[in-house]
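Trainee: Requesting a structural model of the entry that follows:
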Amino acid sequence: MALAGAELGWVALWLLVSSAHSELLSAAFEVAYGAHLLPLIAGAAVSAPLVRSGDRRGWVHLLTVVAAADFASLVLGLCVAVWVPGWLWRSAVLLALCAWLAVAAWSVIFVRRISASRTALPSRPVDAVVVLGCGLVGRWPGPMLCRRLDRAIQLSSPDVPVVVSGGQGADELTSEGQAMADYLHSTHGEHLRRHHNQVLVEDRATNTRENLRHSLEILREHGLAIREVAVVTSDFHVQRTEMTTDVVAGLDRENGGNVRFSVFGAYTPPVARPAAHVREFVAYVLWTLRGLKS
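Mentor: The predicted model follows:
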């Protein structure tokens, strides 16, 4: 649908340029439309490895990136259409160009924050580390989740518990929490023993808010005084997670708590990065706009 929407945008621009009855503008638009195929081909090329990897959503990821490239390439058509005679049409095209530039600037800021989250470290000592779950491969964490768990080990200090949080999906053989715990004990067992890091399993959560709420409950059930909590997720998911931590921390204060969250990103495997960044940017924009309305 998104891809069709972008192509409809090109059709609308073509109709606008055609109405000017200018051979020069028509020729320029044909060049722009031909050039717009280059980012589409590039998007398909960078996403093709995910299709070959056997991921069930591989084609969806590929089409997501191609659709994003198609929308981005509309700027080429807009740059031609802005020369169509008539102040009304020019004003509309200029407004569309401004909107395109605003989204482009927003996406640059989004990507820069993603990059910063991968190497950020806690500014204050943390009392616990919570790792958010995501997809499994059989009974084992997938590549993206393994990166999150490795990042959690990097952030964990001696005697700091690590909560692995995630329920069992309808198509999963075990809970994400249990698979994450198995990975940590198998891959980082020596580190956990040497630093006395207890691994606590939360296996009921179905979304980020439940991840945080249930993890706090488990930590407090173990008699742990929790003030500073580091939350680990994938880099592209950091900004939406921060929105959720603000909500959960507010609810915790209403119930007499005083928890503070800080969110840290883990590298996303390169093969999954383009589609993940596109989807999350769109979701982040929608969440932000919804928040501004409320």
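Trainee: from here on, contacts and neighbour counts on C-alpha atoms
Mentor: Fine.
Trainee: how about the helix or strand hosting residue 290: buried residues?
Mentor: According to DSSP states H and E, residue 290 maps onto helix 273-293. By neighbour count on 16 or more other Cα atoms under 10 Å, the buried set for helix 273-293 is 273, 274, 275, 276, 277, 278, 280, 281, 284, 285.
Trainee: run this one through as well so I can compare:
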Amino acid sequence: MKRLRSILKGIGMGLCVLGFLWFLMPLLKGGTGIGMMLGVAVCVLGFLLLLGYRLLSRKGSWQRIAVRVVSVCYVLGLCWCGYLTILMSSAQSRVPPPGTNVMVLGSQVYGIEKMGVSLTKRVERAREYLAQNPVANCIVTGGQGSNEPCAEAEAERHALIQMGVSEARIFVEDRSSNTRENMVFSRIVAEENGLGTEIVIVTQSFHMYRALMLAENAGFNPYALVADTDPVLFPLYYGRELLSLTKWNLEQLFLE
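Mentor: This is a model prediction of the structure:
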């Protein structure tokens, strides 16, 4: 039994080290943020708990209680993250019927002709879909942030037109500042232009579940169209989405 515990401890510490390195990967491309810091903190805490649990549990009563409480909370937190990860993965299976209209969710832009990596991937995926579904229309979304020179929707529209998509197929929602507003204002655009309630959401895999839930809340019948994610930056986005989903669930629980 003692040998088994040592093996399991070693495996756990090894996984914490690998996780630590994985969450630091975005630094290779200059990426940083709260999602990365969350992942790093979780891995470091897990390593320290595995390293010092037996020592602290043998000390005085308050150290024993403290390390056990922290350990239980840590395990529950990992279970919660696992649950959210399953939801993120399952959301990608909502395949749209042919010809369904598409919505591109906004993200960072640096100019009318320069979009961030995530938004570029979304626009490219939407263009592929529109080429395969010539009867489908497109709603581009996203307002102008304080650090952006133009509305995200305008950059998306410009890019799609440059890629050969007819301007008549593109409808603009340029007032939103977050995903919830993307959906609310896009629903108004859809109603005003007779686009119906069935919509294909274009975003990255980690973001799809929350996007679909918010689309449903806004009155859409949504489907998933997953855009590529830079694998080096994925840990950053994944950690940030875990926090966003936790915040969203708390709002659903206490504010609605």
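Trainee: Could I get the TM-score for this pair?
Mentor: For these two chains in superposition, a TM-score of 0.76 is obtained (TM-score structural alignment, normalised by the length of structure 2); 241 aligned residues with a Cα RMSD of 3.4 Å.
Trainee: what span of structure 2 lines up against the helix holding residue 290 of structure 1?
Mentor: Against structure 2, the aligned range for helix 273-293 of structure 1 is residues 234-254 (TM-score structural alignment).
Trainee: how big's the offset between the matching stretch and structure 1?
Mentor: Comparing stretch 234-254 of structure 2 with its match in structure 1 after superposition yields a mean distance of 1.7 Å (mean Cα distance after the TM-score superposition for structure 1).
Trainee: neighbouring contacts of that stretch?
Mentor: Residues external to stretch 234-254 of structure 2 that are found in contact with it (Cα atoms under 8 Å, 6 or more residues apart in numbering): 22-26, 31-36, 38-39, 81, 84, 206-207, 210.
Trainee: Any of those buried? List them.
Mentor: The neighbour-count test (16+ other Cα under 10 Å) marks 22-26, 31-32, 35-36, 38-39, 81, 84, 206-207, 210 as buried among these.
Trainee: Of the residues you listed, just say which sits nearest to residue 195 of structure 2.
Mentor: Here the nearest of those to residue 195 of structure 2, counting by Cα to Cα, is residue 210; it sits at 22.2 Å.
Trainee: Per the alignment, name the residue of structure 1 opposite the closest one.
Mentor: Taking TM-score structural alignment as the criterion, the aligned counterpart of residue 210 of structure 2 in structure 1 is residue 240.
Trainee: Could you list the buried residues of the helix or strand where that match lies?
Mentor: Here residue 240 of structure 1 sits within helix 238-254, counting by DSSP H and E. Within helix 238-254 of structure 1, the residues that qualify as buried by neighbour count (16+ other Cα under 10 Å) are 238, 239, 240, 241, 242, 244, 245, 248, 249, 252.
Trainee: returning to what we had before: out of the contacts of stretch 234-254 of structure 2, which are inside strands?
Mentor: When the contacts of stretch 234-254 of structure 2 are checked against strands (DSSP state E), there are no matches.
Trainee: all helices for structure 1, in order.
Mentor: 2-18, 23-52, 58-81, 87-119, 143-155, 176-195, 208-221, 238-254, 273-293 (DSSP state H).
Trainee: Wait, residue 136 of structure 2 touches residue 100, no?
Mentor: Yes. Judged on Cα atoms under 8 Å, residue 136 of structure 2 makes contact with residue 100 at a distance of 5.7 Å.
Trainee: more neighbours, those two?
Mentor: Neighbours per residue, other Cα atoms under 10 Å: of residue 136 of structure 2 and residue 100, the larger number sits with residue 100, 22 against 19.
Trainee: thinking again about what came up before, also compute the angle for the helix holding residue 290 of structure 1 relative to helix 58-81, please.
Mentor: Our comparison of helix 273-293 of structure 1 with helix 58-81, counting by axes from the mean of the first three to the mean of the last three Cα atoms, to 10 degrees, yields an angle of 70 degrees.
Trainee: so helix 273-293 of structure 1 versus helix 143-155, what angle?
Mentor: Computed with the same axes, to 10 degrees, the direction of helix 273-293 of structure 1 lies at 70 degrees from that of helix 143-155.
Trainee: Return the closest of the buried residues of helix 273-293 of structure 1 with respect to residue 262 of structure 1.
Mentor: Checking these one by one against residue 262 of structure 1 (Cα to Cα), the nearest turns out to be residue 284, at 17.9 Å.
Trainee: Distance check, the closest one against residue 103 of structure 1.
Mentor: Applying Cα to Cα, to the nearest Å, one obtains 12 Å for the distance of residue 284 of structure 1 from residue 103 of structure 1.
Trainee: tell me the contacts of residue 196 of structure 1?
Mentor: With contacts defined as Cα under 8 Å, 6+ apart, residue 196 of structure 1 is in contact with 158, 159, 160.
Trainee: no, scratch that, I was asking about residue 163 of structure 1
Mentor: 128, 129, 130, 131, 199, 200, 201, 202, 215.
Trainee: Please repeat the previous calculation with a cut-off of 6 Å.
Mentor: With contacts defined as Cα atoms under 6 Å, 6 or more residues apart in numbering, the neighbours of residue 163 of structure 1 are 130, 199, 200, 201.
Trainee: can you pick the most crowded of those residues?
Mentor: Within the contacts of residue 163 of structure 1, residue 130 tops the neighbour count with 27 neighbours, counted by other Cα under 10 Å.
Trainee: nearest residue to the aligned residue in structure 2 for that one other than its sequence neighbours?
Mentor: For residue 130 of structure 1, the aligned position in structure 2 is residue 103, judged by TM-score structural alignment. Setting aside the residues directly before and after it, residue 103 of structure 2 is nearest to residue 139 in space (Cα to Cα, 6 or more residues apart in numbering), at 4.6 Å.
Trainee: So what does that neighbour match up with in structure 1?
Mentor: In structure 1, residue 139 of structure 2 lines up with residue 163, judged by TM-score structural alignment.
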